[in-house]
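In: The sequence isn't on hand, but the structure is:
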């Protein structure tokens, strides 16, 4: 961080008491960049969906923060507002408190897991999917792995396939399941 700011590392401690305070501030800045779900939204699913897509976009740019976000003992004001807003949307939609807590855990685990997986995939664009899947298919023992072959040929190599659309599909499955247990 000091290098990015163009200062000596120790000079940071003139402004913050210790390394934990720096990490708390960095995590709070990441949370501040994530769109808060709108309490005014008529549909809880739309509010949570918009927040999930925003979180994915922000965390894709800052995937290093994933390991820090839930580890902080002194969350900052943006972090606290963020969690309160998410819980507020769910509680106002009729989720019992335990179910709202489960929902937040499930959704945030999905977002974090997807971001980590996406960051580590050997493909970054839809065109890369065809190249990677095609290369894998050339080496695949088709007779021994018929279902994987089918998925590559009939799904991943399908014209217009874009791995990034899997995020919305999975999120909608989660939201559907939560809706079924909402009341």
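Out: Here it is on my side, so go on. Computed from a predicted model, the values in this text were never measured in an experiment. Numbering: from 1, shown residues only.

In: Going by C-alpha atoms from here, please, whenever you check contacts or count neighbours.
Out: Fine.

In: What helix or strand is residue 80 located in?
Out: Residue 80 is part of helix 77-92, with elements assigned from DSSP states H and E.

In: List the contacts of that helix.
Out: 27-29, 31-32, 36-39, 44, 47-48, 97, 100-101, 104 (Cα atoms under 8 Å, 6 or more residues apart in numbering).

In: let's bring in a second model and compare:
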């Protein structure tokens, strides 16, 4: 039998299918991935070293959609604000995979380069080295949680005004303004940046 003219399997297909599975279920196994691709698990190892490399490639694909170009171009807090919105949008498209990424080591060069640029921007702004990693982790935690909130569409809806009058008033007021997830993200991001400025001693 003649061989097919095009490869049945490549890295892009593997990463795409792994993202599809983890977006739907929160994780994946090599066996699951191979089954979805219609190949034997051993076939995957011709293209990737194993599951850990697939996770690295998945994270790298998402990282390439994040715009961190503002660092070095605008003040650090403006750069973080711009990054936050882009970061949230990229991960909200893969919200089902967030738990997987949050519990896996960060090793792909795209993500590490992004964090390096943030660390350099914060240090250049005057933050001492011991404060930079806690700031990055706090920023990450907030943005990823907000990406889940955006993807869920919000989890508070139409409470009984007789039982929860204050919450009902808040929900009703939010419905007449910005999207609740966007409004919450902006409020939290502003608070976070205000706190970071305070740590730096900026006004």
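Out: Nice, I can see it. Just so it is clear, the structure is predicted and the values come from calculations on it, not from any experiment.

In: Can you give me the TM-score here?
Out: The TM-score (TM-score structural alignment, normalised by the length of the first structure) is 0.79; 168 aligned residues with a Cα RMSD of 2.5 Å.

In: how much does the helix holding residue 80 of the first structure stray from the second structure?
Out: On superposition with the second structure, the mean distance recorded for helix 77-92 of the first structure (mean Cα distance after the TM-score superposition for the first structure) is 0.9 Å.

In: in that helix, what's buried?
Out: By neighbour count on 16 or more other Cα atoms under 10 Å, the buried set for helix 77-92 of the first structure is 78-79, 82, 85-91.

In: and that helix, which stretch of the second structure?
Out: The aligned range for helix 77-92 of the first structure in the second structure is 109-124, by TM-score structural alignment.

In: Show me how far that stretch is from its chain's centre.
Out: Taking Cα atoms, centre = their mean, to the nearest Å, the mean C-alpha location of stretch 109-124 of the second structure is offset from the chain mean by 16 Å.

In: next structured bit after the helix ranked longest in the second structure?
Out: Secondary structure of the second structure read by DSSP state H shows that its longest helix is helix 129-152. Moving toward the C-terminus from helix 129-152 of the second structure, the next helix or strand (DSSP H and E) is helix 165-175.

In: what's the offset of that next one from the middle of its chain?
Out: Its chain's C-alpha centre and that of helix 165-175 of the second structure lie 29 Å apart, by Cα atoms, centre = their mean.

In: How about stretch 46-53 of the first structure?
Out: With Cα atoms, centre = their mean, you get 11 Å for stretch 46-53 of the first structure.

In: what's the answer for stretch 19-28 of the second structure, then?
Out: Distance, centroid of stretch 19-28 of the second structure to centroid of chain: 14 Å (Cα atoms, centre = their mean).

In: got the contact list for it?
Out: The contact list for stretch 19-28 of the second structure (Cα under 8 Å, 6+ apart) reads 18, 33, 58, 94-100.

In: again, only using 7 Å
Out: 18, 58, 94-97, 99-100 (Cα atoms under 7 Å, 6 or more residues apart in numbering).

In: Ok, stretch 176-192 of the second structure next?
Out: Defining contact as Cα under 7 Å, 6+ apart, one finds that stretch 176-192 of the second structure is touched by 146, 149-150, 154, 174.

In: show me what contacts the spatially most central residue of the first structure?
Out: Geometric centre of the first structure, nearest residue: residue 111, 2.7 Å, by Cα atoms, centre = their mean. Residue 111 of the first structure makes contact with 52, 56, according to Cα under 7 Å, 6+ apart.

In: For residue 126 of the second structure, see how far away the counterpart of it in the second structure is.
Out: By TM-score structural alignment, residue 111 of the first structure lines up with residue 143 in the second structure. Noted for residue 143 of the second structure: a distance of 23 Å to residue 126 of the second structure, by Cα to Cα, to the nearest Å.

In: for residue 161 of the second structure, same thing?
Out: Taking Cα to Cα, one finds residue 161 of the second structure at 48 Å from residue 126 of the second structure.

In: before we move on, what about residue 101 of the second structure?
Out: Look at residue 101 of the second structure and residue 126 of the second structure: by Cα to Cα, they are 30 Å apart.

In: between those two, which one's more packed in?
Out: residue 101 (18 against 13; other Cα atoms under 10 Å).

In: and residue 95 of the first structure, which of the three is it?
Out: coil (DSSP: H, G, I helix; E, B strand; the rest coil).

In: and it, what is it in contact with?
Out: Here residue 95 of the first structure is in contact with 182-183 (Cα under 7 Å, 6+ apart).
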